[in-house]
Every structure is written in C-alpha cells, then in structure tokens.
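>>> Below are the sequence and a predicted model for it; my questions follow.
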Amino acid sequence: MIVINPSHKCPSPQAAIEAPIWCAYIAELCDADSILDAEADGLTLEETADIVGNEDCIIVSMGANPSASSTPKAGVALKLAELIPNASVAGLHFHNMPSVESLVSVTPAWRLLDLSKYRAHNWHCLDGRDRSGYGVIYSSFGCPFKCDYCNIHTLYSGITYRRPLDVLNEIDYLVARGVKNLKFCDELFTVNKDHVNEICDRLSYRNYDLNIWGYAKTGTVNPEMLKNMKRAGFNWLCYGFESGSDEILRGVGKKQTMKRMFEAVEMTREAGINIIGNFIFGLPDDDMKTMYATKRLSKQLGCEWVNYYCAMAYPGSKLYEDTPKEDLPDTWEGYDQYSPNAKPLPTKYLTSQEVLEFRDKAFNSFYSNAGYLQMIERKFGQQAVGHIKEMMQWSVRGTPSLASSLS
C-alpha cells in the first residue's frame, strides 16, 4: 500500500514545504509500505501515476490547513485518482478519514519520510535561521469554537487532546531526525492552559533550542502562559484577528473584540514572541469602509507578519450553507486563495472581484510600507528586508496553481 501526497505546492521559494502529516497518520493506521510525497519531490500528476502503476494506494487530499489548503487540493487528488487504477481518496471532503479516537493513540509514520526535504515558512526564519529541518506535530484535534467561515467541524467536532507525554516523545523523535523548526498544527493550541503548560514545561527541560510556531486566540492567552511558551521555544504565534469591526466579527460568530486583540498583542510582545496576524476581507457584511478598517487594524497591531485572505465559503462551513449556489466557485481551484482564478464571496455591498482586488492591493501596500520595513530591519536585520523585497517580486496571484490545468 502506497500513501500519496499529490503535488499542489506554490512554486515560490518563500513558501514552506511541509511534511505531509496526514499522509503519515494514514500510513501508520493502514500499515502502508511507503509514502510518496509528490509535492516535496516536485512530481507532476502523470509522473506520480507512473511511479504508482497498479499498486493499491490512498491519495490524501489534506493540506497544511484543513480549510484554506485542503479544499483546493481536492481537485488535484480527484484528477490523480483518474490516472491510477487502484486508488482511493481520503481528505476533508471525503468519508474515509481516520476517527479522532484512532489519531490520538498513534504516532505518525515519520519513518517513511525523508525529513531533510522540508523547509520552514519564510517568516518563520526571518532572523536568518536555516529553514531546513522543518517538522510538524499535532497535540490536539479539532476546535471548540464555531466560526461561520471555518469547516474544521466537518472533520472533527469539539476538541480532543493527545497525552502530553506522547507529544513530547514524538518531538524527541523529530529532533533526533534533524528537526529544529517546528509547527504545532493544532487549530487552537492555547485553549487549554494545563495542556499547554505541561508540554512547554517538558520542552523547556529538554533545552532543544527549537524555533516553534502555532495558532492562538485572543482571550485564551495570559502573560504566564506566553512566557512559558517562549521558554519552550515558541518564537511566533498566529492570531486570527480577521476583521477591524466588532460588528463584522459578531456576524460570523467570531467571539472576540478589538479590545481583546490589542491586549493579546501586548502580552505576546512582552513575552518576546512575534505575531502573525490573519485577516479576512469580504465577510458577508463587509463594505469598503469595514475592509479599510481591517486593513488599518492590521497596521495598528504592529504584527511582524500578516496573512490577508478573502472570505471563501468552504464546503462544510456555515458560510457555505448560507451562500447561494451561483456565488460559489465552479471549480476546486476557485477556493485557492492565491490562484489567478480564485473566486471569493461577494458581500452584501461588494462584488467578488472588488474583494479580490482589495486584498491584493492591501498585501502589496503592507509589505512595501516604509515604516513596516524599518521595523523589520530593527528586529531581524537588513537580510530580512531583502528577503521581503524578494518576496514582493512574486505577484500575489501571478503564478497559476497546479489546479488551474484541471478546470
């Protein structure tokens, strides 16, 4: 049995190449003989099919993020399945995914992967660290919150935790295999203080000098926890700030306020942890005024990095259920945030194209801002500024994704 990670990666040298953790989990549970990471190896669909031949295989349609990357990857997986006689497909939008009960009791089959192939995100190593030796891990599955734009509950409802000792044993193994940059894939790592503190206490004791990032939420962090995370190696936390309007946030079930955002940023910064801010343009009640407020907030918070997204009605989300069919993408590629053929949602006041153009311009404006670049130079050095300027040579949506040939 072969488990396949089909190629759907961004060709930009700034992008991460992430070890396919869902392939490793499925390989362990299915007692697979091998994992073919076509994404890391840069294989086309045809090359992948030629290698597999008539072998039984499982094509895993799960990316680094269950919403943003897994949905557009479904088209690639289905096309590959047409080329391989004995293939089945597993992923967010398919039924044959492992249960959460089975996941918490096993360790991914990392032995079947060459971990030297993987590299961290550009921002993860802005301080000049070597981006190689990049590992990923889950300490929990699912999320206790129900934001309208998220479809994680299609996969698992609620949140289920792994034993901290199992998590640490897996980190020990990854470090022994050369991992020095690490991502906690948990949808929300900071929701359970006791869980976080036990993992971080044990990591601090090991003194691995890891460069770690993970996802956090305003209202779930406190100064003591953040300082403990910093001691354990957390240098970056990603917050889903999403909007600069409390009213817009309430409209999509996002239980936070701008006051909480600024409080979380202050605590995180005092702990010495850098901040990645996620922001969404084009939520259902957005107009130009509220989108400008979101753009303005992203600068006021002083994040070291931002991700600007367009609102997408991912299948399985409440937003998908509430969206008229004519406003949904016609192809899987339409769900790809950075595809030339991306099709975000229109709002009550704006067209899909207006939202998309606003996002693209906001991205260029943020990363070319002189004040921002000066802050980056003070914190990380001139090499980090040069890295960002190199990134800006890539158009936000100028390079077609692999899925563009599948429409």
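Arrived safely. Numbering: from 1, shown residues only.
>>> all contacts plus neighbour counts: C-alpha atoms, from now on.
Will do.
>>> hmm, what's the outermost residue in the protein?
residue 54 (33.0 Å; Cα atoms, centre = their mean).
>>> Am I right that it is in a strand?
No - counting by DSSP: H, G, I helix; E, B strand; the rest coil, residue 54 falls outside a strand, being coil.
>>> Is it correct that it is in contact with residue 48?
No - using Cα atoms under 8 Å, residue 54 makes no contact with residue 48, being 11.8 Å away.
>>> helix/strand/coil for residue 75?
Look at residue 75: counting by three-state DSSP, its state is helix.
>>> how close does the closest residue to it other than its chain neighbours sit to residue 73?
Of all residues not flanking residue 75 in the chain, residue 332 sits nearest, at 5.3 Å (Cα to Cα, 6 or more residues apart in numbering). Remark: distance between residue 332 and residue 73 (Cα to Cα, to the nearest Å) = 7 Å.
>>> the more surrounded of those two?
residue 73 (27 against 20; other Cα atoms under 10 Å).
>>> which non-adjacent residue is nearest that one?
Distances taken as Cα to Cα, 6+ apart place residue 61 nearest to residue 73, at 5.9 Å, with adjacent residues excluded.
>>> Pull up the gap between that neighbour and residue 235, please.
Between residue 61 and residue 235 the computed distance is 30 Å (Cα to Cα).
>>> Have a look at those two and say which one is more surrounded.
Each of residue 61 and residue 235 has its neighbours counted (other Cα under 10 Å); residue 61 has more, 29 against 21.
>>> List of residues touching stretch 239-247?
By Cα atoms under 8 Å, 6 or more residues apart in numbering, the residues outside stretch 239-247 that reach it are 215-218, 249, 256-258, 261, 275-281, 290-291, 293-298.
>>> thought residue 314 was touching residue 336?
No - between residue 314 and residue 336 there is no contact under Cα under 8 Å: 10.3 Å.
>>> got any residues that touch both of those two?
Taking Cα under 8 Å, 6+ apart as the contact rule, residue 314 and residue 336 both touch residue 71.
>>> Just the buried residues out of the contacts of stretch 239-247, in PyMOL syntax.
Selection of the buried residues among these in PyMOL, burial being defined by 16 or more other Cα atoms under 10 Å:
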select buried, resi 215+216+217+218+249+256+257+258+261+275+276+277+278+279+280+281+290+291+294+295+297+298
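>>> Go through the contacts of stretch 239-247 and flag which are in helices.
Residues from these lying in helices, with DSSP state H as the criterion: 249, 258, 261, 290-291, 293-298.
>>> Would you confirm that residue 367 contacts residue 388?
Yes - if you go by Cα under 8 Å, residue 367 and residue 388 touch, sitting 7.2 Å apart.
>>> And the helices in the stretch 1-150 of the chain, which stretches?
Shown for the stretch 1-150 of the chain, the helices assigned by DSSP state H, counting those that start in this stretch span residues 21-30, 38-41, 45-52, 70-83, 100-103.
>>> And those: which comes nearest residue 208?
Set against residue 208 and scored by Cα to Cα, the helices of the stretch 1-150 of the chain come closest in helix 21-30, at 21.6 Å.
>>> okay, pairing it with this:
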Amino acid sequence: MSTMRVSLINPAFSTIYGPYQYAARVGATPQMPLGLCYIAGAARRAGHEVQLIDAEAERYPREDDLIDEIARFRPDAVGFTATTPLIPEVADLTKKVKKRVPGALTVVGGVHVSSVLEGIYTDRYAPEADACVYGEGENTFVDLLAAHEKGEPFDGVPGLLFRRDGKVVKTRSADPPVLDDLALPARDLLKVDRYQWSIPGKGIQAVTSLVTMRGCPFHCAFCEVSKIFPMKVRYRSPDRVMDEIELIQRQFGIRHLMVQDDTLTLSRKHSLALAKKIEERGLDLTFEGYTRADLVDEELLVTLKEAGLVRLSFGVESGSDEILKAIRKGTTTEMYRKAYRLCKKIGIETRCSFMIGHPHETRETVKKTIAYVNSLEVYQAYVNVATPYPGTELFEMARQGVGGLKLLSTDWKEYRRYGNPVIEVNDLTAQDLKKLQRTAYLRFYLRPRIMAYNLRRAGWKAAFVNAVAFARSILASLLPRAKEAPAPAVGAAGGC
C-alpha cells in the first residue's frame, strides 16, 4: 500500500460559547483534540503521512487561511470532526476543500455524525463529504483510506455513512477496538505548547489530555456519549497508560494531565491500580478529571491525591432532587454536598458545572439551584443552559413537551449552551434563561470569598486577565446577538 497524504482538522470552536467566549478563552479547560490525535496515530501507523490542525489552538484569522494551509499540504484525504453547533461550519469547510483540493477524499466524523446517523446527509447542513464516520473511528478511518486507495466500494467498511445513487448507505457498526491495541495519540503533530492551564500549586503550565477508558454505563437524559461509545465500559491496562505518560514526559516535558475519562473514578479497582503504577514507576506528575458524587470516598481520594490528583470536577446539574430524577442523573444534592466537603478536607481543588432549563424547571427551581451551588464548598463553576442535542433523550423530551419543555429550533448552529437557549420551559422564556445564566455567574463569582480565593490561587496577573475576560463576557451577554462581536485571537496564556 502506498502512502497517502492525510489532513485532519479540528475546527475552531470558541464561538460556540457565544458572548462568554472571552471568558472561555482564558478560563475553559484546554481542549486538545484527543480523538483526532488517535485517528492521526492510527493513520500514521498504517503508513500514511498526516497533517493535524487544531484551528482553535492555532488561531487562523480567517477560514480561508485554514483552507490555504490544507491546500499547501496537497492532501489525498481530508477529515473533519464536528459537534452539533459546529456542523454548519464543517459543511462550509468541506465545500471549500472540494473546490481547492479537487479529487481529495473528504470525510466527516465526530459526535454529531454518530447522533444523527443517516440524517447527516439529509439535513440543511449536509456536508459535501464522500463519507462520514460514526462510532469509534480509528479502524474505520484506516479501512476507508485503504478502500479509497484501491478503488473499492465503501460497503465493506464498517462504521460508515455515504451517498450512492441519491440514497444514504449505512454500513454495519464497527467492532469496538481493543484500547491497548490502538496506536498512541499523535500529539507530536500539534503545537503542544499552545495548551496551557493554571495548575493548583504550579501556576500556568503546558498540559495534555489523556484517557484511561472509554464508555459510560449511565443514562443521563442530556448526554450523547453513548452514541459514540457502547454502553459497555472498556479500560486500558495501567501499564499501557503509564507507558503513554512516560512518553509524554520524554517528548514534551509535560507533567500535568487532563484525564478525559467520562467518569474518572467509575471503577475503584482501576483507579487504585493506576495510582499504584504511578508510585511504582516514580512518576512526577499531577492530574485532574471529572467524576460523580456517588463514586468517591475518603480512602480513594486520599490515594489519588498522593498519586497526583489536584482537581476534580463534578456535574452537579441541579439543586433540585426532583429534577435530578427527571434527567436520570442518579445522584442527589446531598451526595454532592458530602463530596465537596470531602474534597475540601483532603485538599483537592474542585469545580462544578450545572444547567438551567431542565424538564420541570421553573423560576423557583432555578433560584433554588443557584442558592444550592453557592452553598457548596466549590470555588469555580460553569453555568450552562440545558441544550437538547440530537440523539439525546432530552431532545425527544423537548419535542414531546415533557416537563413543560418547548423546542424552539432545530437549526444546529443555534445549539449553544451559552447565551442562546433553544428551549423554553414552563414559566421561563428563552430570554429568561439567558438572563438567569448571567445572574448565576454574577452571584457565584462576585462573592468576596470566591474573588479572594481565585486571586490567591491565580496571582494578580492571571486574576486581572480573568477578570477582564469575565467582565467582557457579562457585557457581551447584555447585547442583542446581532451586536455580539467575535473575540479577537489571543495567545494561550492559560486560565483560572
């Protein structure tokens, strides 16, 4: 098999934060496109030459500059990843690539494709893609390149969607890969120094993402992760994870890891095994991740802290136990209260995220949620408006009016969680939800103890940058959408 030249593109995404993009660019978790890094690693191991572009990190001033960069590489195949609000942009990019690089195979993958399946080609934002990949894409993409190179039909490639004779063809689902058999992510193809983050006790440092497992056994109504990963959870062996960490440290000198597992402590056995391996190999590192309140205990957290855990984020979602039941979260408000107290006792920094606009939400339950979050031992929070992404149970609930929900749009470019609700619920209009999101941010961050904490941990310089970005976002959220100006390109200075 001859070598193909393959371009893989992660489109810029900060605009999906709407008016809050200013704060997001300094305060949101650095999102290295780990999925594309895995695809790049698989393609390179198959003998192909790969270009990997993270348009968000590289800050192309114009979309045409990105197209120029792709064209200069002279690719035989170009692949894009897309979330739901980015599919309109990706559709436009595929059209431009077709014009600039005629003959190149164009491919689209990502969570949106896996959520809508055949709908990817019948939607108003249908990309001009020769094929779309659903599910886990490493093996599918490599098999697709092989079929294309040999001039074979795509029918025999599992995990594909494509058009033929005016109809959409969907091949059988690809078998989930054995995680230890996958090529390691090709981080070296990225500008890794662009991913900076403020680390507790360390200041702003270069970071990278890592996964130790795939899949999630839970059924939260708002989540679409099961559309990509099967419900059965698969784990990487601890030794394989340690090998990757050692490679990261040798290649890049990076000593802080953003663990992107959907639930860091899902398996107590796996978590403890990883901690033991870190100790055995004498690795000098810190790490952080996401988990649930019902999957932590003091012994586990103490062990993980000794291994390097410095920060945990919990998806609190609501301050109403009735709403937590309605969205199938499987946790209670008291669980989160205990989890945050435990983290404070042990000395692990915490974050939280929550949403407003759930089914059965009212103005009173939103007020209750804001008061509840402000009562927790947490010092940083992300406030989202519930967004019914396609493929989720929440989308069907909104279409059917469950819990007072009303779906206002199926225009995917409107599906932003910040400053742009696409639902109404009971006594809350879209404008009400937008205002309450702003109110929640102000009431959380303008408390003296929160301001003092973030100043102390971030330092004057970073605190000033964060404060300016926060103020710009709040002011932008007051403007009509037509007057929202895009945030200027900025350097990766790291966030709070």
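Noted; the coordinates are in hand. Only a predicted model underlies this, so the values are computations on that prediction, with no experimental measurement involved.
>>> Quantify their similarity with the TM-score.
The TM-score (TM-score structural alignment, normalised by the length of structure 1) is 0.88; 389 aligned residues with a Cα RMSD of 2.4 Å.
>>> returning to what we had before: tell me the contacts of the residue nearest to residue 73 of structure 1?
Contacts for residue 61 of structure 1 (Cα under 8 Å, 6+ apart) come out as 5-6, 70, 73-74, 77, 89-92.
>>> of these, closest to residue 267 of structure 1?
Closest to residue 267 of structure 1 out of the contacts of residue 61 of structure 1 is residue 70 (32.2 Å), distances taken as Cα to Cα.
>>> gap between the closest one and residue 151 of structure 1?
Separation of residue 70 of structure 1 from residue 151 of structure 1 (Cα to Cα): 11 Å.
>>> do the same with residue 138 of structure 1
18 Å.
>>> So between the two, which is more surrounded?
Ranked by neighbour count (other Cα under 10 Å), residue 138 of structure 1 and residue 151 place residue 151 first, with 24 against 20.
>>> who's in contact with the aligned partner of that one in structure 2?
Counting by TM-score structural alignment, residue 151 of structure 1 corresponds to residue 224 in structure 2. For residue 224 of structure 2, the contact set (Cα under 8 Å, 6+ apart) comprises 111, 115, 389, 391-392.
>>> for residue 256 of structure 2, same thing?
By Cα under 8 Å, 6+ apart, the residues touching residue 256 of structure 2 are 199, 205-208, 285-287.
>>> 10 Å instead, please
Counting by Cα atoms under 10 Å, 6 or more residues apart in numbering, residue 256 of structure 2 makes contact with 197, 199, 202, 205-209, 245, 248-249, 284-288, 308-310.
>>> isn't the residue farthest from the centre of structure 1 right next to residue 81, touching?
No - using Cα atoms under 10 Å as the test, residue 54 of structure 1 is too far from residue 81 to be in contact (11.8 Å).
>>> Mind listing the shared neighbours of these two?
Common neighbours of residue 54 of structure 1 and residue 81, counting by Cα under 10 Å, 6+ apart, are residue 87.
>>> Please say which position in structure 2 residue 5 of structure 1 maps to.
Under the alignment (TM-score structural alignment), residue 5 of structure 1 maps onto residue 10 of structure 2.
>>> Quick check: buried residues in whichever helix in structure 2 runs longest?
Longest helix of structure 2, by residue count under DSSP H: helix 448-477. Residues 450, 454-455, 457-458, 462-463, 465-467, 469-470, 472-474, 476-477 are the ones in helix 448-477 of structure 2 that count as buried (16+ other Cα under 10 Å).
>>> what helices or strands is it leaning on?
helix 21-27, strand 196-199, strand 203-206, helix 430-445 (3 or more Cα pairs under 10 Å, 6 or more residues apart in numbering; DSSP states H and E).
>>> Out of the ones you listed, the one nearest residue 265 of structure 2 is which?
Closest among these, using Cα to Cα: strand 196-199, at 20.3 Å.
>>> helices or strands next to that closest one in the packing?
helix 21-27, strand 203-206, strand 256-259, strand 286-291, helix 448-477.
>>> Turn the ones you listed into a markdown table, including distance to residue 343 of structure 2.
Putting those into a markdown table (distance: least, Cα to Cα, whole Å) gives the following:
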| stretch | distance to residue 343 of structure 2 |
| --- | --- |
| helix 21-27 | 21 |
| strand 203-206 | 20 |
| strand 256-259 | 18 |
| strand 286-291 | 12 |
| helix 448-477 | 16 |
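>>> quick one, which of the ones you listed is nearest to residue 300 of structure 2?
strand 286-291 (12.5 Å).
>>> what's in contact with the helix or strand following the closest one?
Using DSSP states H and E, the helix or strand that follows strand 286-291 of structure 2 in sequence is helix 298-307. Here helix 298-307 of structure 2 makes contact (Cα under 10 Å, 6+ apart) with 265, 268-269, 271-272, 274-279, 282-288, 308-312, 339, 342-343, 345-348.
>>> What is the mean deviation of the helix or strand following helix 298-307 of structure 2 from its aligned residues in structure 1?
Where DSSP H and E defines the elements, the next helix or strand beyond helix 298-307 of structure 2 is strand 309-317. Following superposition, strand 309-317 of structure 2 is found to deviate from structure 1 by 0.7 Å on average (mean Cα distance after the TM-score superposition for structure 1).
>>> in structure 1, what residues pair with strand 309-317 of structure 2?
Matched against structure 1 by TM-score structural alignment, strand 309-317 of structure 2 falls on residues 234-242.
>>> Same question for that stretch: list its buried residues.
Of all the residues in stretch 234-242 of structure 1, those buried under the rule 16+ other Cα under 10 Å are 234-242.
>>> what's the answer for stretch 316-335 of structure 1, then?
Using 16+ other Cα under 10 Å as the test for burial, stretch 316-335 of structure 1 gives 316-320, 327-329, 331-335.
>>> Out of the residues you listed, flag the one nearest to residue 10 of structure 1.
Taking Cα to Cα as the measure, residue 10 of structure 1 lies nearest residue 333 of the buried residues of stretch 316-335 of structure 1, at 13.1 Å.
>>> Any figure for the gap between the closest one and residue 87 of structure 1?
Between residue 333 of structure 1 and residue 87 of structure 1 the computed distance is 22 Å (Cα to Cα).
>>> what's near enough to touch the counterpart of residue 66 of structure 2 in structure 1?
Aligned counterpart of residue 66 of structure 2 in structure 1: residue 48 (TM-score structural alignment). Contact analysis of residue 48 of structure 1 by Cα under 10 Å, 6+ apart lists 4-7, 36-39, 41-42, 80, 83-84.
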